[in-house]
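**Student:** give the three-dimensional model of this entry:
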Amino acid sequence: MTYTAERPDQPDIAELRARIPGWGVDLDPNDRPSVPKLKYDPQSTGAHWDFPDRQEQLAPRERSIEHKFVTPVFGTATPLRGLSGVIRRYSYRNYSEARAAHWLLLIAADRVDAAESHLRSLFTSRPDNPITQTGVKAEFTRNGWRSRTAGTRADLNHQWIDPLLIGGPWIVSAGAGAWAVRALLRRVRR
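**Tutor:** As a prediction, the model looks like this:
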């Protein structure tokens, strides 16, 4: 079983040789210098447990449907929140890690999380600065154009779209905000 000190079951050598051509050509210990390291010695690990103590789970964690439970130790640096958390939970609850839908939903959740963070920053005392934090300022102060055009960069063919992908959401957000303010002022004047 995973996460235990038990050695996993070894398949039958004769069955492997019959099924897989060339299996076992390196079984002779004289042909392999790493043989002493490969000897199984459960006492050599220094582990004082058979199954590790489980980390306390303060909030429900996402877990792949292939696994029976969350690993004994898990990360808690970025707890799920907002719409991105809903998308991540849906992905883990409904799709196997072997399915593309699982990973596409996680990528979409990352994009939604980035948008949520940008929106959240607008309501703080120090909102994001798109000029310095997206590298636009560095284009003019750190020889950005010359570094882009000199040499043979692999990303030269899609550089034209980078400003649209980086600046586009900010422009759309500013336009939507201006439209909302304008609509609000129209209602107030009536």
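
**Student:** switch to C-alpha atoms for all contacts and neighbour counts from now on
**Tutor:** Noted.

**Student:** run through the strands of this protein in chain order.
**Tutor:** With DSSP state E as the criterion, the chain has no strands.

**Student:** where is the longest helix in it?
**Tutor:** Using DSSP state H to define each element, the chain has its longest helix at helix 162-189.

**Student:** now do the buried residues in it.
**Tutor:** Residues of helix 162-189 classed as buried by neighbour count (16 or more other CA atoms under 10 Å): none.

**Student:** could you also give me the structure for this second sequence? I'd like to compare it with the first:
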Amino acid sequence: MSLTDPYAGRKPALTEPIESLRERIPGWGADLDPADRPSYPRESLDLKPEGAADGIPEQQPVHGYRERSIEHADLTPAFGTAQPLHGISGAIRRLAYDHYSEARAAHWLLLIAGDRVDVLTSTLRSFASTRPDNLLTETGIKAEVTHHGLRSRLGQKRADVVHHPLDPVIVAGPWVLGAWAGWRLVRRLRG
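**Tutor:** Down below sits the predicted model:
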């Protein structure tokens, strides 16, 4: 493992001498001496918590592509494999991990877009099956009517009351827009 490996618990070497840093940056290194720290003498400088194992656990075997932040040199020693990347949503997520830092909004927006594409493809896949998704029950629209949804919110001083007018647009809007686009496509193909 390299010295800059974030999972090894070792800091990389300074790029310039301490004296140069102190001259250039006011207050740099004020807490280097443990006696100058507010928590002295009770602070423990032992980076290893009590009961922790020595060293890094054995690296889990990697089969194929695994998501890894570009900030890190290696994968974490253990990682999940239950949901491997697949299809268009996987390509979008791969783009986020391979090209953008976790500090960039593009990274997170691409991950959100990948999730939305995954939801859309799974919904479309369900319509092609013998048991398609039930939009009325799975979106909660039926529960709003049968289980006193609006009555449970009104008069309760709840903060979510202000977005009630937007709920139908957010929940039903994409479906109405999709139906309209499908209708236009069928009409164009016929004529």
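
**Student:** just checking, residue 79 of structure 2 touches residue 58?
**Tutor:** No - between residue 79 of structure 2 and residue 58 there is no contact under CA atoms under 8 Å: 11.8 Å.

**Student:** out of these two, which sits in the busier spot?
**Tutor:** More neighbours surround residue 79 than the other of residue 79 of structure 2 and residue 58, with 13 against 8 (other CA atoms under 10 Å).

**Student:** what does that one correspond to in structure 1?
**Tutor:** Using TM-score structural alignment, the equivalent of residue 79 of structure 2 in structure 1 is residue 74.

**Student:** what sits against the residue lying closest to that match once chain neighbours are set aside?
**Tutor:** Among residues not flanking residue 74 of structure 1 along the chain, residue 55 sits closest, at 7.4 Å (CA to CA, 6 or more residues apart in numbering). Contact analysis of residue 55 of structure 1 by CA atoms under 8 Å, 6 or more residues apart in numbering lists 72-74.

**Student:** ok, the counterpart of residue 157 of structure 1 in structure 2 - how many residues close by?
**Tutor:** Aligning on TM-score structural alignment places residue 157 of structure 1 opposite residue 162 in structure 2. Neighbour count for residue 162 of structure 2, taken as other CA under 10 Å: 8.

**Student:** hang on, the earlier thing: distance check, the residue nearest to residue 74 of structure 1 against residue 75 of structure 1.
**Tutor:** Per CA to CA, to the nearest Å, residue 55 of structure 1 is found 10 Å from residue 75 of structure 1.

**Student:** over to residue 113 of structure 1?
**Tutor:** Using CA to CA, one obtains 18 Å as the distance from residue 113 of structure 1 to residue 75 of structure 1.

**Student:** ok, the contacts of residue 55 of structure 1 in structure 2: which stay?
**Tutor:** Contacts conserved in structure 2 for the contacts of residue 55 of structure 1, using both residues aligned by TM-score structural alignment, their matches' CA atoms under 8 Å: 72-74.

**Student:** want to throw these into TSV with distance to residue 42 of structure 1?
**Tutor:** Shown next, in TSV, are these (distance: CA to CA, whole Å):
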residue	distance to residue 42 of structure 1
72	20
73	21
74	24
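
**Student:** between those residues, which sits nearest residue 103 of structure 1?
**Tutor:** residue 74 (19.4 Å; CA to CA).

**Student:** now the closest one: how far from residue 6 of structure 1?
**Tutor:** Taken as CA to CA, the span from residue 74 of structure 1 to residue 6 of structure 1 is 22 Å.

**Student:** please apply the same query to residue 163 of structure 1.
**Tutor:** Distance of residue 163 of structure 1 to residue 6 of structure 1, given as CA to CA: 54 Å.

**Student:** what do you get for residue 100 of structure 1?
**Tutor:** To residue 6 of structure 1, residue 100 of structure 1 is 33 Å away according to CA to CA.

**Student:** now do residue 166 of structure 1
**Tutor:** 51 Å.
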